[in-house]
Every structure is written in structure tokens, then in C-alpha cells.
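Enquirer: Give me coordinates for this.
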Amino acid sequence: MKSLSHIVSAALLGGVLCTTPLLVSAETVTAKAVMETYVNLAHAGFSDAFTTAKVLQEKIDALIANPSAETQQAAQDAWLAARKPYSQTEAFRFSNKNVDDWEGQVNAWPLDEGLIDYVKTDAYDHEEGNQFASANIIAGTDKIDVELLKSLHEKGGSEANVATGYHAIEFLLWGQDFNEDPKDAGKRPHTDYAKGDVCTNGNCERRAAYLKAATDLLVADMQQMADDWADGKAGNYRSGFLALDEKEALRRMLFGMGSLSLGELAGERMNVALLAHSQEDEHSCFSDNTHHDIAENARSIQNIFNGTYTRTDGTTVTGASLAQLVASNDAKASETLVSKLADTKQKAEAIVDAAKNGENFDQQILPDNKDGNKRIKAAIAALRSQTGDIEAAAKAVGIDSLNPETSDSFGG
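Expert: The predicted structure is shown next:
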């Protein structure tokens, strides 16, 4: 009979989920070691998100200083690059109050973009009853700075009033996506940031000020979260997490995985858009980056269970894993979940492959696109199925009631 460490290592390597051998056997792994891996993964992921946000800041500064098709493209490319590591942090959100409280300022969507800037009114579907849906702050007179943006966020109690974060920046870089050509994303002209008579659509200096403030805030937010998980900072969230009761820490890890898998990714981010066949419910609707959001979110869940994360510089952070700890109690439960996480990732990559061939997520969810709908449904079904196995893994380590539908059941 194979040892537990052989079973789990073979499953991990066979699914191409880890590029380095795991050094801790399933028989000897401890909950404390798994907790240490978890905080290391969080710090690495948020540090990469911080680093890529700083690159985005540099490229946006260059766009503002010298608006051109080239500087705009460079800023867009930097935004796309920044989304990848951030999207791999999202399984930390639901189980950690510091991330959950912070996330709304960073990643809220969908947004009523008329709050921020001009829109093409006959192609603008805003939240019913939102009195600020056409406020167009950029066309106003209020001083544009970080404090103003914070005050606008969810203004009037509407969650559609998203004034900050990745998607506000995305809108300012791409503009609305009218789908005149299904393969194209938003086509905001770089002259929206030009100076003098070359300025298009008015208020170019204020638009630049808004973009600058939103980006500076994003960088500050990312630094805060990287610091929260950094080693050697007394009293930060990492130190508090490592001081938790072991079973509570394990519950939070698995709860975060299950909540992203079921309620958020399978539900809010995919099924809602599919059922409504609505581009407005697409996660990154201006840039048409939603397929990558989905794939990296799926990878986020996988990273935590397998105890590994590949950084943006190509190095790997790895350590004692939940997969090994679960296997020490129930080898079959661990092996099954490792396999299902790999299957889900494969189905998410099929959505990415279709997008690479010119069929973006907003085209795959159209009512007459049977193959696209089938592809999305397969990924949703895989996410739902793996959530049951996340619950089984929780039971294997003594957690009987995970209930990963909402983010209401964790403490500070």
C-alpha cells in the first residue's frame, strides 16, 4: 500500500499543480505548519499584487504626462498584469475580516460608471433608483483627490456607486464596451487625457486627476494588505492568525475556499451573468478580462489547498499543505479534492482558451451561444461539486459545519 505522502504528492504532481516536490510528508504535517504556509501564501500573493499595482501606477503616470496610443496601451497592459496576482488572493477574503472589510474599496463591481465620467446614454444600463448614476464627478467642480473618491464609494447607499479600485481604473482606461465588434473591449481614446484643444470629451485634466487618485489609493491599499500578512510586524493580522486555535484557523482556510468556490465565483461572478445573459454583470466588462479573473480565482482556491503559489517572478512559495493534513486523516477525501480542483481549473481554462480565440466571456454567455453556455455551465458545475468535497475535507480535520455560502460566520 502506498504511503499517504505518496498518494497526495502523486495527485499534486499528476495534476501539474505544484512544480517542486513537497518536503513534508502527510504523516508528519501539523496544523501549525499548515497555518504557517497559509500566511506565507497570503503575504506572497498580496506582495505581488502590491508590486504590480506600483508598475500600474508608473504606467498611468506616464499616460497622464504624455497621452498617446502607446502609453495608454502600456497602462492597460499593466492593469491586466496586476489583476493576475490579485485574483489569486481572493480565497483569503471570506475567512479573514481584514481582507473582507478591505475588499470593497479594491474590487467592487459592477459599477454605475456614470457616477465617474461621461457615458453613452443609450448604452448605459444603471441600477434602478440610483440617484447618482449620472453624477459625472469628472465633469463637476469638487476637488478630485483620494478623500473625495472614498466619500463617493457606495454613495447614497447604492453598491453600484463604485468610485475606487480596479474596476474604476479599468473604466477610466478602457471606457464602455459597446460590442460593436464582439472581439473588442472598450475603446476609450487616449485623447481623453490630452491637453488643450486636442482633449476629447472634455475635462481631460480632471479625468487624469481621478485616474491618478484612484491608482494611488489602490497602491496604498495593496501595501496595507501586504503589511497585514508580513512576517516580523508585531500586532499585524498575520501574528493574530498564527495565534488562533488550530481548528478555528483550519476552518477559516476551508471556509474561504468554499465561499469563493460556491457563492461568489460559481454564483455571483458566473451564474448571475449567464442567467441574465448580461454583459453588465460581467466582472471585468470594460477590458474583457473576465475569463482570466475566473481562471485565477479558481487557482486561488487550489493554491490554498495544495499549499503552493507561483509568484510573478516565477519563484514558488510552498509548504505543509491542507491536502497533506487532510490526507493524514482521510486519504480519499484529500485525493478527491485535489483531483476536483484540477478538473475545475481545466474547465476554467477552457473559458480562457475560447477567449484567446476571439470569444470573450461576454460572448460565451449570450443566449444563442450554446457551446459557450455549455462551457460556462461546466465550470459552474465543477465549482459547485468541489465545494461538497471542501466540506468533506473540513470534516476530515474535525470541522463539522463549514456552511460556505456566506461570509457572515467568522470573527475578527
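Enquirer: going forward, measure contacts and count neighbours with C-alpha atoms only.
Expert: Fine.
Enquirer: Chain neighbours aside, what residue packs nearest to Val397?
Expert: The shortest distance from Val397 to any non-neighbouring residue, by C-alpha to C-alpha, 6 or more residues apart in numbering, is to Val326 (6.1 Å).
Enquirer: Enumerate every residue touching the one you found.
Expert: 333-334, 393-394, 396-397 (C-alpha atoms under 8 Å, 6 or more residues apart in numbering).
Enquirer: host element of it?
Expert: helix 322-327 (DSSP states H and E).
Enquirer: Second input sequence below; structure requested for side-by-side comparison:
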Amino acid sequence: MTRLALIIGFALLCACSPKDEATSNNKKPKVLIDSSAFAAQVGIVAYTSLSDANQDAQTLDSKLASFMYHPNPMSHTEIQQAWRLAYDSFLSSLIFSYLPIQDPPDWYSQQIDYQHLLKQLDSWPIEGGYIDYIKGYPFSGIVNDLTLDINEDSIRSQHGFTDPTNASLGYHAIEFMLWGGDSQRTPPDFFPQDNTAPIPSNEEGHVSSAVDTEIITPAETHNLTPQNHNRRRQYTQLLSELLQKDLHRIQRRWEPSSGYYAQLLQQSNNENTLQAAFIAAQDLISKELLNKRFNLTSSEFSQTSRDDLSALLAGIERWFMPAEPELQEASLFFLMQQADSEVADNFSTSLQQSTTCINKMTTKSSDIDQCKQDTISLLSNLRRAATSLMVELPSLD
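Expert: Predicted coordinates:
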């Protein structure tokens, strides 16, 4: 029987000491718990989570179509809200990307492996001026580069062209297009209209002129209104299309009856699947939350980076502690309770405490430090829960 391939990663933060874990373990004798029900539903839960993310991306695309049909303050607010909901949904599914699953070799060569797709979906931080104008540079970016065709091949080839911040794809490229570099993007940027000023080209000595006027000087660019409205519309709509395409590719791999990832889990034994779930949660907390997201730079254009942290924790809660009654007795939290109710309660309390702290967190360093400490405690309690279920996790040192 094929076993689930495990890729053991090491995080940078240490959550708890062996002494602390040993103290907790001595409270009760270890009991072998049947995890078959939990293992059987992992693939289904992952597929449902990715399906939700895909559905919310489709809603985002629908709102974008309405906005493009009639760009106005109301439709602009609606598309911004739809982006936030879609990104929340994606982040809630991100824990499944941390399951230690090995992709087929040819997926790496084709650049369609899980990690490559995630880079296309969720690259950050990004340089907004790489894709459209920013203050003081009205002709910067892909939108204003008239030598670059706006189609799938060209936009994919531009992603990470010289630097990871040169992102031309994904949620945060869409975020920049909806909010702008100073979070002051207005609907007129998307009016379907021709240019009203000469547009410099990357070709030396060439200016593409839409009006009969003199060539502008650099000093005069500060007074220009944004140009290339139709290219901006085309590029933003293409971003949404490619986002859905990449999400759908991942979703299909979790399809319960034939998806590659779902099949791997079905072929794995219960113990490996249980261990993989704990590894995914540990890596999400240590690598994604503690080492990256507390910098609060992921959703900088919409100024909602704090919401990213909340969505990631919501993904853990949704999987480990589902609200649906029919899933609760097959949940990881149910297994924790069977193994050691006190350890399970500590994990639940810690998760709620971290969530509450982040929901109230400001940009003050004292607030951020407190929420980090709460999240480290959550990681510590997760490791204790794993030990209570006789699951060995990679070291964090």
C-alpha cells in the first residue's frame, strides 16, 4: 500500500520545551485512539474548502463584471468587499497546502506543482508599480507598457520576472488594481475611454499619442490623469480569469473520487494521515503565521493584513473543530478529547484566545507581540495534543 509521502520541515520558532510536554503526558496513560473516521474525511474537507474558495473567486469575478459594466463608488465598494471575502476563503483553505504531499515529478517541470501554483495565487509583498501606475509614475507597469500584449502567456511570463515582488498574478495583483498604491483608487480609472494624453513607449524615441499635443516632460507627469483605461480593464479581468483557473486546478486534485491528492490520502494508513494533519497545522502556525503574516504586509493595499491572520486561524478551527454536527465525531478535536480532555480543552481555549487577540489587534508593537505570544502558546498546545495521540512531530528548533 502506498504511503503518504512526508516531507519533514523545520520552523524557526520553538513552541514548547520537552519538559513541559513530558509533564502533560504524565497526567494520563497513553491510549491508542481509532483515527479512521478522521482520516476518511480529510480529503472531503479539503475538497469542500477549496470548492468554497473557488466559488468565492467566481463571485469576485461576477462582481468585477458588474463593476466593469458600470464603474461607480457603489460597485467599487462591492468588488473590494468581494475580494476580501474571496481571499479569506482562500486563506482558510491554505492549511491543506501544508500537508506533506509529494507532487509527481512532471508537475514540477511543467510548473504546475502545488507550491508553484501558490506562488501564482498568493505572492506578496508585491511592487505595485510593476503592474500599473503609482504616485509620481503615471506610465509605470504592465498596464502602461504598450509593447506588452495582455494575454495569458505574456502575463504569466511576467510573474516574478526579475524579483519575487514583480508579481503580475494572483490575489494581491487584483488587490492592487482595486485599491491602488495609496489605497485611493477611484472608479474613473476603469472608465472605458481612450487616452487623453500622449503615452511614452518603451521603444526609444517613440510616443503613442491619443491626442494632438506636445510631448510631455517628466515634470509634467505629476499632473497627468491615469491613461490606458481599456488596458487596465482588460488586465484586471484577465487576472480574475487566471486566478479561477489556478484555483480550479488545485480543487480538481482534491476531488474525492479521482483527485491526485485525495487518492494519496485514501492510500495512506490512518496513522500517517493523522501525523500529516498535525504537521500541516504546525507548519501553518510556525511558518505562515509566526514567521510571515505578523509583519502585516500581505494585504497592504487594502490595509487588511490583520484579517489574513484571522482567516488562517479560521481554517484551522474549521478543519479541527467543525461546526457541523455530522463532522464533529470524525474531527481531530474529538480525537484530542478522547486522548486527553484537558489537553484538548487547552488547545481549544488557546485557539479562541489567539483569534480574539488578533481580531482586536492594532498596529502597536505591544498588541502584535501579545498576539504572537498567544499564537506561540497555541503552537505549544497543538504539540501537546499531538503527543497525547502518540503522534511524533518534527522538532521546531
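Enquirer: TM-score them against each other, please.
Expert: Aligned and superposed, the two chains score 0.75 in TM-score terms (TM-score structural alignment, normalised by the length of the second structure); 327 aligned residues with a C-alpha RMSD of 2.6 Å.
Enquirer: Check which residues of whichever helix or strand comes after the helix holding Val326 of the first structure are buried.
Expert: Once helix 322-327 of the first structure ends, the next helix or strand along the chain (criterion: DSSP H and E) is helix 331-356. Within helix 331-356 of the first structure, the residues that qualify as buried are 331, 333-352, 354-355, counting by 16 or more other C-alpha atoms under 10 Å.
Enquirer: just checking, what packs against the helix or strand just after helix 331-356 of the first structure?
Expert: The helix or strand immediately downstream of helix 331-356 of the first structure is helix 361-364, counting by DSSP H and E. Secondary-structure packing of helix 361-364 of the first structure (3 or more C-alpha pairs under 8 Å, 6 or more residues apart in numbering; DSSP states H and E): helix 370-396.
Enquirer: Find the centremost residue of the first structure, please.
Expert: The centroid of the first structure falls nearest to Ser87 when counting by C-alpha atoms, centre = their mean (2.9 Å).
Enquirer: and the residue mapped onto Asp56 of the second structure from the first structure, what element?
Expert: Aligned counterpart of Asp56 of the second structure in the first structure: Thr52 (TM-score structural alignment). Following DSSP H and E, one finds Thr52 of the first structure within helix 31-65.
Enquirer: Likewise for Leu250 of the first structure?
Expert: Going by DSSP H and E, Leu250 of the first structure is part of helix 246-259.
Enquirer: quick revisit: dump the residue contacts of the counterpart of the residue nearest to the centre of the first structure in the second structure.
Expert: Aligning on TM-score structural alignment places Ser87 of the first structure opposite Leu91 in the second structure. Taking C-alpha under 8 Å, 6+ apart as the contact definition, Leu91 of the second structure lies against 308, 311-312, 315.
Enquirer: where do the strands sit along the second structure?
Expert: Secondary structure of the second structure (DSSP state E): strands located at 199-200, 207-208.
Enquirer: Mean neighbour count for the ones you listed - can I get that in a markdown table?
Expert: Converted to a markdown table, these look like this (neighbours: other C-alpha atoms under 10 Å):
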| stretch | mean neighbour count |
| --- | --- |
| strand 199-200 | 20 |
| strand 207-208 | 14 |
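Enquirer: Let's have these in JSON lines, adding distance to Asp163 of the second structure.
Expert: Below are the strands of the second structure laid out as JSON lines (distance: least, C-alpha to C-alpha, whole Å):
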{"stretch": "strand 199-200", "distance to Asp163 of the second structure": "24"}
{"stretch": "strand 207-208", "distance to Asp163 of the second structure": "28"}
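Enquirer: out of those strands, which comes closest to Leu393 of the second structure?
Expert: Leu393 of the second structure lies closest, by C-alpha to C-alpha, to one member of the strands of the second structure: strand 199-200, at 56.6 Å.
Enquirer: Which part of the first structure matches that closest one?
Expert: Going by TM-score structural alignment, strand 199-200 of the second structure sits over no part of the first structure.
Enquirer: Name the nearest residue to the match of Asp56 of the second structure, ignoring sequence neighbours.
Expert: Ala82 (4.8 Å).
Enquirer: That neighbour - how many residues pack around it?
Expert: Ala82 of the first structure: 22 surrounding residues under other C-alpha atoms under 10 Å.
Enquirer: was I right about it contacting Leu56?
Expert: Yes - contact criterion C-alpha atoms under 8 Å: Ala82 of the first structure and Leu56 qualify, at 7.2 Å.
Enquirer: List the buried residues of the helix or strand Leu12 of the first structure falls within.
Expert: With elements taken from DSSP H and E, the one containing Leu12 of the first structure is helix 4-14. Using 16+ other C-alpha under 10 Å as the test for burial, helix 4-14 of the first structure gives 4-5, 7-9, 11-12.
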